[in-house]
Structure formats: C-alpha cells, structure tokens
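Engineer: only geometry, no sequence info:
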C-alpha cells in the first residue's frame, strides 16, 4: 500500500488524499494523480470526480491512520512522548531525550530543529511534519534501534491531524500565550486545539493498549483549565516542587520534590523559567520508571540546546546569550531571568537587548514585545528578524508604537545591531540577542539568506 497527499509522489495504485492547504489545494491536482495511476482518491469536499470518495473533515485522520498502517504501525512498539505549549517545547524535548538516552532507553527526537536519532537526521519545514513523513520516520528510527521518541506537537499539527494515529505513552503541556493568532481566532480556540492531545489523542491511544501519562503545568492559568478536562491528567508546579533556586556561572541549582522529599539538583540551563521545562521532563522520566536519583544525576550533565539561552564564550567578560525568544511571553521570561540585582547594578552592569519581529506573522505582538524589551532592558536595539514579504521599516514602526521609553535605537540591519550592542557592552554587561536562536538564515522577501546570530556575535566579539 502507498499513501500520499502529494500528487507528484503518486505511483500506480497509490491512495491519493486531496487536501486543502495554506498555499495549494490538493483537489486541483486530482486529474494529475489519476493520470499517474492513483487507485483511490479521498477528498475533503465534492469535486465532481466519480473516482473520488468525499470524507470531509475526516480525510486528514484517515490519511494519518493509513500512513501508520503503511509504515507497519511503528508507534505501537515505541515509547511515544509528546510535548506541547507556546514556549519551551524544544528545550523540554531535548531534556527528555537526554534523560532517557542516558538511562538505557535509546530515544529519538523530532521538532523545530529537525528529527534526530544517532546519525539519522530528517530536516523538517514544520515542527510536526505531515503524517506520511512522520510515520515513515518513526519506522526508520525504530529499525535503527530507538525504543522511544519524544516530539514537539504544535497546535497546527493538532488542528490539521498531522499528529493523529500515534500511540502515545506520555504527553506534557507547558504553557499557553499569544502566538499563532493569525491562525487561531481566539486564545480559547488555541487552548481547545492543544487540549486535543490530552483528550481525543489520549483516548485513541487507550484503544491501542497504551495508558498515556498526561502532565500539565498548573502554574499556567491555562494549564489549570486543561487539568479540569480529564481525571487522567496529573499536574506539576515549580511553585510547589522547586525551592532554593540559584543562578550560577554554569546554570541553575535548586532543590526539587519528585517523590515527597526535596533533593539537590543542578542543570546547565540559564533562567528560573527553565524549571517548568525541567519538571515536565523529570515527570516523564519518572512515569517511564527511572528513579529520581538517576534522573538528577543525568540532568546535571545536560549539554544544552542550540540557540536556547546559548552562551557565546569570549574573553571580554561580556555575558552574551543567543535565544529563540520570538514571542512576548518568551521574551519577558528570558529578560526577567536575566534581571540584575541591586548589588550587580551598583557595579555598573547593564542589560542590552537585540530583537525584532517576523514579517507575515501575527502583527499584534509587535508593540507588546517593544514594550517588554524596553521595560526589562537598559538599552534595546530594535532590528529586523525575517521580514519576509513585508516592509522591514514598517515592522519596526509597529514595534516602536508600543514603546514609551527612550532607551532604544532602531537599526534595521541585524548584523549591525548585534555589532553595536556587543561593541557598547562593558565587562559584566549582559547582551541578549533574541528571536532567531538556532536559525541560520534571514528571510528577506522570498529569499532565504544565510545569517546566524551566533556567528555574528562571535565576529563582533573579535573586533
């Protein structure tokens, strides 16, 4: 059996799904699929083709179910862990991957940075790929020896049933804030979409003899709402389970309550906001049978995440961090975690921030992020960040519209903004370069040009 939603991939006898996408409508390619020998056509709406069967909204689930069947149902024999939330998904999946892989559970990882297991990599254009790509990848990593898969599950993937037909063993909800509001009409719709992983998907997994452990962050007000939707949901809380949190030159140290007793722990991550990601990962590890002692031993060796509070080493004594924070809540959390105390300020230390907002994306967050950056920084360099097909200067004006303070400068050229921030930083100062993180490109118009904040920071530090 061969299943596809791409008419170019149709083979004689293929099952072709005509689906309406953001850019293209698969229903327009039915004739092409038939000409290539498609044996069966499923559609979302009536097209007048006698060969096609209309499935309506059920077409996407049917595609996912057949994709799983075509790949011999790989997730039925894997420990499957899904992580959802507006911020922190990537860091949490990296943490879970590290905890499991170093506790005799070979684990693969799928998300924003691609798909990885040992030397097998699958680059993805979406956080969660299409069902056929996804199920085939599960099959590949399983054959390579993976016993578990941890993956980011985006709201788009849940809404479009790209993550359907997966037999889940665990799921985590981290938080929810304004993001993708160009896709979701309301925050309530956004939450409803995220909730599907813990309700509809969890129920489906039970029919496959799985009993998924469901974890929700109750420190998030939306987490509290979600937790009430199912008696199967367990919660975690940094307020209740973390104490004596301290920032250190190499990360954070704290005490954590996992089984009724507070235990000492360290993690080479920067920022108090990381505790919700850490607790989510530890909760999954416990659910899979790993002892608190072994989890905390491995947590201390976590290597970090590319582009997530990534420290750029230098000999100037400037603390330079590159982070993916491109949403209001994420930017606020990062800057709050970097806040200087009175003693540090008395030493003349400052926080300098470089950030911008993406084009062809939610415009409402632009003034909000401008306000956050200037309120929580000593000086801000407002710059470009993937303007895409929008006018970069217009984006910058919209960011400026939310700023009431005078502690900022608009520098459209991102490389120049990074250079200025680092040049003006003194020993002891903190420079946060936010928005792109691991990305190694800048999208201007429709062109994808090489650009890496980390490379630009290192160049600036050498000058």
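Structural biologist: Cool, the structure landed. The structure displayed is predicted, hence computed values, not measured ones. Numbering: from 1, shown residues only.
Engineer: from now on I want contacts and neighbour counts done on CA atoms only, so please keep to that.
Structural biologist: Noted.
Engineer: and the helix or strand where residue 433 lies, what other elements does it pack with?
Structural biologist: Under the criterion of DSSP states H and E, residue 433 resides in strand 430-434. Using 3 or more Cα pairs under 8 Å, 6 or more residues apart in numbering; DSSP states H and E, the elements in contact with strand 430-434 are strand 319-323, strand 351-355, helix 414-424.
Engineer: could you measure from residue 262 over to residue 411?
Structural biologist: 48 Å (Cα to Cα, to the nearest Å).
Engineer: then residue 87?
Structural biologist: Using Cα to Cα, residue 87 is found at 27 Å from residue 411.
Engineer: what does residue 148 give?
Structural biologist: In terms of Cα to Cα, residue 148 sits 45 Å off from residue 411.
Engineer: picking up where we left off before, could you identify which of the helices and strands packed on strand 430-434 is most buried?
Structural biologist: strand 351-355 (a mean of 25; mean count of other Cα atoms under 10 Å).
Engineer: which residues does it contact?
Structural biologist: Strand 351-355 is contacted by residues 339, 373, 377-385, 417-418, 421, 425, 429-435 when judged by Cα atoms under 8 Å, 6 or more residues apart in numbering.
Engineer: try this one next to it:
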C-alpha cells in the first residue's frame, strides 16, 4: 500500500506522512489483538549477526526448563511447539502479523516470547507495543547502510529498540549486552534500570573446532555441536539470559548438549546413514546464512585448514551495493575456488551484481554461474577428499527472489542434498 501511495503523493509530503502511517498501523494492530505483549515475558534479541541463532538457543533452553515458549526469527515462528518456517522474507514481520503471533502465544498459555528485533523493523515502528522485559544486544557492524543512510543512523535505529526497553511498562526492564563488542558502550550508556554484560571470558577456558566447541561455565564443562567463536558468543548470550531467568547450570548443560544445531547456520549437508552412498562422502558441505563480509570471514576462518570451494552471491539486489566488492575481497583471500551466483537479485541484473562482487576478487580463481542450482552442482563436482564446500547467503530462505516481485520456492539445504546424491551416485557408477 505504501508503495502505491508514494506514486500519488509529493515526496516531501510522503516523507512527512510515512511515520504517521507506520504508527497508525502498529497502534491499530495492537488494539485489534488486545495488547498481547503485556501478558508475556518478552525477550528481544538485536544485533547485526547471530540474532536467529540466539533466539533459537534461548527458546530451547527455556523449553528444557518446562516453559511454554513462542519464538520469532528469520528461521521460523514457533508457538508452544507448533512451528512454521518464516517464508515472509522479513526478519521482524509486519505489525499485524507480529501482534497476531503474540496473541497466539497468549492463547497457547506461553510464558515467554523471544523475538528477533531489527533496525529495519524499528524504522517502521514494528517494535512499538512489544513491551520488552529484556533486550539482548549482540554486536554491531556495517549493514543496511544504504537503507539507513549511514552507520550512525543504523546504530541509532538499533538504539531505538533499547529505548523501547527503557520506556517499557514492564516492572523489571533489563539490558543484556555483549561487552566484547565496542558498540555496546552506546547501549550501556542508556538509563535502563538493570544492566548485565556477557563476554567470552565468562566461558573460558574454551576450545573451538569445525564441528563442535567446548567451554566452561559455572563449574560445568559443556560440549555443544555448534562451531565457531561467533556461535560461542551467541551461546554465552543465551546462557546469560536464561540464568537471569533462573535456569541452573545443570539444566543449561543438559539442554545445550542435546541441542541439534540451527537450520541454515553452519548446517552440515550429509545423507542419512541408511543411504548406501553416505559412506562415499569424503568432503564437507556447509550451508550458512552468512550475508555480510564480517560473517563470511568468520565462516571461512573456521575452515582454514581445508581447501574451500565457495558459492556466494551478494545477498540481494537493490541494496547495500557498497558491500559487494568487499565480500568479493574476503572470498578472494580465503577461498581456493569461487563460484559467484544469483542470490535474490530482485529487479537488478544478476550478472551485474556478481560482476560487482567479482571486482573485489584480487586473484582470478572464480567463475560466474548465475543459475544457483548449477552453481551448487559445479561446486560439489569440484570437491575432492578433505575439501569443504561452503554455500552462503541464503540459509533457510524459502524463496529465490526475482524481478517484479516474482519468487521461486527454494531451499539451499534441500537443493544441495539433491545434487549431493546425484554427484555421489555419478562417482560410484563412473558416470
């Protein structure tokens, strides 16, 4: 609707009315669904990276304690165990959806709602009337710069989420912030009544491997199937939150050691053990949501000991063009073979997008295959014993977005598994 209005209203008047439009919608939605957040303990999670993983972890830990929990993230929506994938192409859904989701949580007798909260959502007032009890700040690095106009504006949008906590009607408002991130000082400077910090020092000593990590917390040595220092930071955030809400170290250890990982986040693609071809897979295949240069670098660093065949795009047309060559530069430094492909090009020419990514690659170890399935197929075909194939940018995204609003059903994990079966079959039969 807003796009249609924009074509009829002068730009200056449109910019003046836009905040009123967004405020009116969130107010109407909250009235229709009768202020559901007031009936829940609401935990918001914000940051540039790790939000979905942290939401998933907090939800799993609270469920282990026996609580009924609702979670909303880029990955999925869950209400008291009833799950559905997030197919909305939005991290923080539109106002009516989110308020309806919270009303469903209340109706299902949930005690907690854990919600991924974003700067884009804050721009459209989607955070209003969520009445958070706790806000978790993870990190802040450049992202959505073209949308916000500058990194400072991006930070300010994130701080709007913290001010919503400051102004919440809940009695015990708490900010939980990552003190390892230098941007946390801006959040900790706010006059929020209760502030807690967390750091990797809280879980030292720790060891990080490519398929798991171990750490120590409150006398408990914990092994998690998650990997990477970034996931250890997410784990530390989640532990700090649930410990604040009363979970014991023993419950936390039990929950984390049976936690099976997060879809689309360092997700290992293998075949079921019952599949005869499974034994023939002598290389690693990873699907990950990494869509910023910093995230790519952290994923690539984790697999520094193996040859890396990397499939990536620029994570979307029409936005953040500044980061395209930067992502190419990171891939060029870490990857042994690079395949550039389509990744939600929307109304931009996908070939133009990947060429802008390629501009940052200082060596020539790349090829362009616009068809994403074919790109994945080629990467798997290249893989040799001990190699790692890294397919990044989409994670659990359910669609490939094209021009004029077109979208094609998609799953990086499912497509990769299909192509893996074909590749292993071809190798076994000599085809």
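Structural biologist: Perfect, I can see it now. Quick caveat: nothing in here was measured; it's all calculated off a predicted structure.
Engineer: now the helices and strands packed on strand 430-434 of structure 1 in CSV, with distance to residue 73 of structure 1?
Structural biologist: Shown next, in CSV, are these (distance: least, Cα to Cα, whole Å):
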stretch, distance to residue 73 of structure 1
strand 319-323, 37
strand 351-355, 43
helix 414-424, 46
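Engineer: residue 99 of structure 1 is nearest to which of these?
Structural biologist: Of all these, strand 319-323 sits nearest to residue 99 of structure 1, with 22.5 Å by Cα to Cα.
Engineer: which residue numbers in structure 2 go with that closest one?
Structural biologist: The aligned range for strand 319-323 of structure 1 in structure 2 is 284-288, by TM-score structural alignment.
Engineer: mean deviation, that stretch versus structure 1?
Structural biologist: In the superposition with structure 1, the average deviation recorded for stretch 284-288 of structure 2 is 0.5 Å (mean Cα distance after the TM-score superposition for structure 1).
Engineer: picking that back up, mind listing what's buried in the strand holding residue 433 of structure 1?
Structural biologist: By 16 or more other Cα atoms under 10 Å, the buried positions in strand 430-434 of structure 1 come out as 430-434.
Engineer: mean shift between that strand and structure 2?
Structural biologist: With mean Cα distance after the TM-score superposition for structure 1, strand 430-434 of structure 1 averages 0.7 Å from its match.
Engineer: can you give me the helices in the stretch 301-450 of structure 1?
Structural biologist: Assigned by DSSP state H, counting those that start in this stretch, the stretch 301-450 of structure 1 shows helices spanning 328-338, 342-346, 365-376, 392-400, 414-424.
Engineer: then the stretch 101-250 of structure 2?
Structural biologist: Using DSSP H, counting those that start in this stretch, the helices of the stretch 101-250 of structure 2 run over 119-123, 145-148, 151-166, 184-188, 229-244, 249-257.
Engineer: matching residues in structure 1 for the fourth one?
Structural biologist: In this case it means helix 184-188 of structure 2. Aligned by TM-score structural alignment, helix 184-188 of structure 2 falls on residues 223-227 of structure 1.
Engineer: again with the last one
Structural biologist: With the alignment judged by TM-score structural alignment, the segment of structure 1 matched to helix 249-257 of structure 2 spans residues 292-300.
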